[in-house]
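Peer 1: Predicted coordinates and the sequence they were generated for:
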Amino acid sequence: MKQRVADILVVLLAVAPSYSVYAAHWMQSEGATGFIQYDMPYYSANGREVFENGNGIAGANPFDPQPDAPVVYAQWFPWLLGTAVTQVGIPPEVIFCSIGLIAGVITSWFTLLIVRSLLTHHEHERLVFLLAMWGGGALALAQVVINFITHEHPFHLILNFDLGGGWWFFSWGRNLLLPTEALYHAFVAAAWYCVIKRREWTAVALVTILAATHPFSGVQHLLVMGSWNLFQLLVWKDRQALFRGLTLTVVLGLFLTYYFGFLESFPEHRDLRETWTLNWSVPTIVLLLAYGPVATLAAARLLFQPRTRSPEIWFFVVAGLISFLLIKHDLFITPHQPLHFTRGYVWMPLFLLGLPVIQSLTNSMFHIQPMFLRVVCIAISVPLACFDNICFIGHSTQHPEPQLSLPTPVRDIFETLNEHEATGVFLCADEDVSYLSATFTPVRPYFGHKFNTPDFAERKKQVLAWASGEPIDDWFNPIDLILLRPEDPTDLLPSNNWQLLKESNNYRLYTQSP
């Protein structure tokens, strides 16, 4: 009983650092929404679309204001969010972050089980688990060294090597910040644990479910699990691996048919896909700094402790290798955001491969004499191992990303749109308000998410020109609702054919007169 309580406490402790960023968001951002990163709101927008303008199973792109936007997007996670928001009435930010918290705890729990299953003895296993959750590489340390050489402040540009301001998550536990990644990692961690426990068909089922809701994580882990079963078939002549591999091949075939066949048959999707074809690649120096320390530990284990090799260890060799090749797929084919394949999926297999060495080093620290030197060694080594993540969490709480916020008057306006079950094309010159309208209301914004809105740059240019008082063109004809901000003059309305639906603190919502 005591061990179970201790396990629960350490699992919750591993989740806690992520939510310090949310706490900072709520304290520092007026009109905080709970969405701490730009991509978070559009999942709920996608889910609403399934029920408000879709067929209950699939929806159109909520940021495509055309009335004939194809109803072709079907993924179970947005569907779940849409069900909660439109059918149950749970606020979008509440259901999104709640799922993230639950998934984060599940990810943390399965990570503990994986670490415990792979260790040969249980000494200091909870500390090793916390290192698995929050250990990192040498990204921040390298910048500190550069700052020392160039006589800059030690923490100047501390996330310089941690791409995207640290939001691409090269290590494992940082993924719990994003509810989407927490959910995906819960499935992956559970699948990995099933492989260790030789419940391979369950692992196949878990990655199949994952593939049904996210293209990047889906293809990544179908390839990982497929390659693992191919390895078992070729090396160990495992006949069951043949059937599992055939099942995964069928699933991968359906996956590719949907994403690269069915969706590609719609020009609206092809235009978006071309927008997503971005060379977000990872420089070699970043790979070395992110993975070098754990790769060294993994190599030491495989080279100098061969007796500790067990069959499942080869799974993590395969998993790490496939994910690494996906990160560098720009070397072979047209890049499709290679950074999406980081997310700790190389770092964690390397860490798990190096577990015996890591545990030996940890045990050695706790046996250092005298006590003073032991305390000093632990106080230096553990924070150093987690330095990347300490710097990211510290920077993110002190300097949060530009937040997607909703002033109280705008929330009142959105409540009115929900009460009236308003539909149609919504126009507001504030980019954040326009984007969030698809998440918090049934309307479709004229321009919203920058990568999911067709012709986003042109649409934004048109709206800004309109807001500055320039004459409007035919693009304005489909607009059904207009939200004017306090700084917008009333004469932005193109005619008298508009009636005031709601006013709140000089925010004015207009709708077309019948």
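Peer 2: Perfect, thanks for sending it.
Peer 1: contacts, neighbours, all on C-alpha from now
Peer 2: Noted.
Peer 1: Helices along the stretch 151-300 of the chain, start to end?
Peer 2: Taking DSSP state H, counting those that start in this stretch, the helices of the stretch 151-300 of the chain run over residues 179-196, 200-211, 215-236, 239-257, 267-276, 284-304.
Peer 1: of these, which approaches residue 470 most closely?
Peer 2: Closest to residue 470 of those, according to Cα to Cα: helix 267-276, at 28.5 Å.
Peer 1: can you count the residues close to residue 147?
Peer 2: 17 (other Cα atoms under 10 Å).
Peer 1: Can you list the neighbours in contact with the helix or strand containing residue 481?
Peer 2: Per DSSP states H and E, residue 481 falls inside strand 479-484. For strand 479-484, the surrounding residues in contact (Cα atoms under 8 Å, 6 or more residues apart in numbering) are 424-429, 446, 490, 507-512.
Peer 1: What segments of the stretch 1-150 of the chain are helices?
Peer 2: 2-28, 41-52, 76-82, 92-118, 125-134, 139-149.
Peer 1: In TSV: the helices of the stretch 151-300 of the chain, plus mean neighbour count and distance to residue 322.
Peer 2: Formatted as TSV, these follow (neighbours: other Cα atoms under 10 Å; distance: least, Cα to Cα, whole Å):
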stretch	mean neighbour count	distance to residue 322
helix 179-196	23	14
helix 200-211	21	15
helix 215-236	20	6
helix 239-257	16	15
helix 267-276	15	22
helix 284-304	17	15
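Peer 1: Included below, for side-by-side comparison, is a second structure:
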Amino acid sequence: MIPYLVHLLPTPGWRPTGFIQPDMASYMANAREHFDNDRFQLLYGNPFSPSYETRSIYFQPMTLVLGLAWRLSGRDPGLVFTMFGVLAAWSCARVAVALYREVVGLEAWPHWLGLLVFFWGGGLLVLAGLAHSLVTRGTLDQLDLFAFDPGDGWWFLSFGRNLIFPTEALYHALFIGSILCICKRRLRRAAVLALLTSISHPFTGAELLAILVAWAFLEVEFLRSRVIPRRFLVTLVGILAFHGAYYLVFLRGFDEHRQLMEAWKIPWLLEASSFVPAYILVGSLATWSFRRYPLARRYFATPRNRLYLVWFLVAFAMANHEFAIRPIQPLHFTRGYEWMALFLMGANTLITLFAALPRRLGIGPGALGITLLVAILVLDNALWLARFPQIALRFGRREQEALCVQSPTGFRFSAGKGDLLHWTGFRISSDMDDLFEWMSGPENRGSLLLTRDPYLGYLASVYTPLRSWVGHVFNTPNFPVRMAEVEDLFREGKIKDYWAGRTVLILFDRGSMPGQEPDWLKQRGSQQAFRNDSFQVFRIKPTERPIAGRNAGTVRF
């Protein structure tokens, strides 16, 4: 809740959207695609494609639910997404508690302390950052504490942080639910949840299916276990084949999606300097559970303990797949999944340690030892969450407002260290609300938005039915090329051939606009269509044929 409470702090002239991280808004852009055409569509197209005729080839249950909630309630997309996040986090937490109770138990106080660590435990990332800063520079900056936490901590190398991200909370609920069903030997439900995970997210679905297939294959083919029927393995293999056929074969058959797949091949790597401090605490507890051969033999005699080991090995391999194939965002396979597997393997060791400290050291020293141990375990997440109010207090309302104004979206502000940026979440001004309301009017139906600010283009896909030439950086086909084309338009008035056949809306931020209408706009017969204190929009009508509706017009690439 802390990031959201900080996000909701009042800033004069700006309202919080509920999207506390940049990618969050894209899910609501996807969701409204089910309804933004003339009729409801079960499948949806990429909202960041500039073409209104982009193929509807995607389906995710979450996106459909979000679309229905938005359409039926008529509420702000950010509010819908936030409320969905509350339900997803609550569901994920309940499933996680159920798994913990099944594996560890909740009979005594050490178990409850263990539950706290399960949710909010981490590693030694902060201490590693502290040591590195002191040794190499002799000084300490707060940002150095998270130097080894990938993505400034937003890749969530342990479990608890995922609860603040609505989509990740859902994916983790499905993932953990499938593991829980296996522990309870409810294999049909486990397979159904694995299928739901598959159609919900390509990375999480592939990770869960790879884990379950590897474990079931070990049990059925190598160990000849009677606990796992062969039909369960066959079912999982079938779901995995479906997963690959949809994401790697069917979607690849569409040119726009192939362009996106190339853009997604990003070497976001899980470096050893990150995973060693992130997993060293839970990894040590896990290995202590089978530190000697007799202990290991007894520990791995049960299928569920073998599942935890396979879970970790497969997840860790997928998070480091750059050693085998061209990397495709390996960090997407982290999200705390490896950490959770190690925790479950070492949970009983941790519980035993909690119970032993008061007996061996006495109540007072034992309580102090437990407090110190828990503090070390939760330090990474505690300090990461503490950064949100710290940032708000450090910059203050006036400075934050001024920094927001520097970007029309109020999306991010500098933390005062080079190019390092802290995400504050999307904030929208009253002028932006007026702009989006006007853009949603019937007179703009089928128009293409051209703006130099990709965040305005991005948000236009969230708050209006229009399409923009540039939008979400990773979901806009050929994003760098399109940004260059827009820059050519605003600097030199170069109109691309594929803009000429449709109505275009050229959006200016009045703070950066020349004193008068540029000559190239006048030459194109533009008309001022909208104006307020912050924005000015010019409409250029098509030179070939009119656009009849949202689905009309074709952009050739």
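Peer 2: Arrived safely. Nothing here was measured: the structure is a model prediction, and the numbers come from that model.
Peer 1: TM-score of the superposition?
Peer 2: The TM-score (TM-score structural alignment, normalised by the length of structure 1) is 0.90; 496 aligned residues with a Cα RMSD of 2.4 Å.
Peer 1: quick revisit: what about the strand holding residue 481 of structure 1, how far off from structure 2?
Peer 2: Its aligned residues in structure 2 lie a mean 3.0 Å from strand 479-484 of structure 1 after superposition (mean Cα distance after the TM-score superposition for structure 1).
Peer 1: Counting by contacts, list what whichever helix or strand comes after that strand packs against.
Peer 2: Downstream of strand 479-484 of structure 1, the next assigned helix or strand under DSSP H and E is strand 498-504. In terms of contacts (3 or more Cα pairs under 8 Å, 6 or more residues apart in numbering; DSSP states H and E), strand 498-504 of structure 1 is packed against helix 408-419, strand 507-512.
Peer 1: Can I get those in TSV including distance to residue 360 of structure 1?
Peer 2: Putting those into TSV (distance: least, Cα to Cα, whole Å) gives the following:
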stretch	distance to residue 360 of structure 1
helix 408-419	55
strand 507-512	63
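Peer 1: Out of the ones you listed, which one sits most buried?
Peer 2: Highest mean neighbour count among these (mean count of other Cα atoms under 10 Å): strand 507-512, with a mean of 20.
Peer 1: on that earlier part again, of all the contacts of strand 479-484 of structure 1, which comes closest to residue 114 of structure 1?
Peer 2: residue 446 (47.0 Å).
Peer 1: To which residue of structure 2 is the closest one aligned?
Peer 2: Aligned by TM-score structural alignment, residue 446 of structure 1 pairs with residue 469 of structure 2.
Peer 1: Touching, its match and residue 457? I think so.
Peer 2: Yes: between residue 469 of structure 2 and residue 457 there is a contact under Cα atoms under 8 Å: 7.4 Å.
Peer 1: And these two? Which one has more around it.
Peer 2: Neighbour count, other Cα under 10 Å: between residue 469 of structure 2 and residue 457, residue 469 has more, with 25 against 22.
Peer 1: so how far is residue 431 of structure 2 from that one?
Peer 2: When distance is defined by Cα to Cα, to the nearest Å, residue 469 of structure 2 is 21 Å away from residue 431 of structure 2.
Peer 1: now swap in residue 33 of structure 2 and tell me
Peer 2: Distance from residue 33 of structure 2 to residue 431 of structure 2, by Cα to Cα: 25 Å.
Peer 1: For residue 198 of structure 1, see how far away the aligned partner of residue 170 of structure 2 in structure 1 is.
Peer 2: Under the alignment (TM-score structural alignment), residue 170 of structure 2 pairs with residue 183 in structure 1. Applying Cα to Cα, the value for residue 183 of structure 1 to residue 198 of structure 1 is 23 Å.
Peer 1: Equivalent analysis for residue 371 of structure 1, please.
Peer 2: Distance from residue 371 of structure 1 to residue 198 of structure 1, counting by Cα to Cα: 43 Å.
Peer 1: Could you do residue 216 of structure 1 as well?
Peer 2: Distance, residue 216 of structure 1 to residue 198 of structure 1, by Cα to Cα: 26 Å.
Peer 1: same deal with residue 418 of structure 1?
Peer 2: For residue 418 of structure 1, the distance to residue 198 of structure 1 - Cα to Cα - is 49 Å.
Peer 1: repeat for residue 38 of structure 1
Peer 2: 39 Å.
Peer 1: And residue 358 of structure 1, by the same measure?
Peer 2: In this view, residue 358 of structure 1 and residue 198 of structure 1 are 25 Å apart by Cα to Cα.
Peer 1: So for the two, which residue has more residues nearby?
Peer 2: Between residue 358 of structure 1 and residue 198, counted using other Cα under 10 Å, residue 358 has the larger neighbour count: 20 against 12.
Peer 1: any idea what that one aligns with in structure 2?
Peer 2: With TM-score structural alignment as the criterion, residue 358 of structure 1 lines up with residue 350 in structure 2.
Peer 1: With residue 68 of structure 1 instead?
Peer 2: Matched by TM-score structural alignment, residue 68 of structure 1 corresponds to residue 53 in structure 2.
Peer 1: residue in structure 2 matching residue 161 of structure 1?
Peer 2: Match for residue 161 of structure 1 (TM-score structural alignment): residue 148.
Peer 1: and its match, how many neighbours does it have?
Peer 2: When counting by other Cα under 10 Å, one arrives at 25 neighbours for residue 148 of structure 2.
Peer 1: Likewise for the one 3 residues further on?
Peer 2: Using other Cα under 10 Å, residue 151 of structure 2 has 12 other residues around it.
Peer 1: ok, it to residue 382 of structure 2 distance?
Peer 2: In terms of Cα to Cα, residue 151 of structure 2 sits 17 Å off from residue 382 of structure 2.
Peer 1: Check residue 170 of structure 2 too.
Peer 2: From residue 170 of structure 2 over to residue 382 of structure 2 the distance is 22 Å, taken as Cα to Cα.
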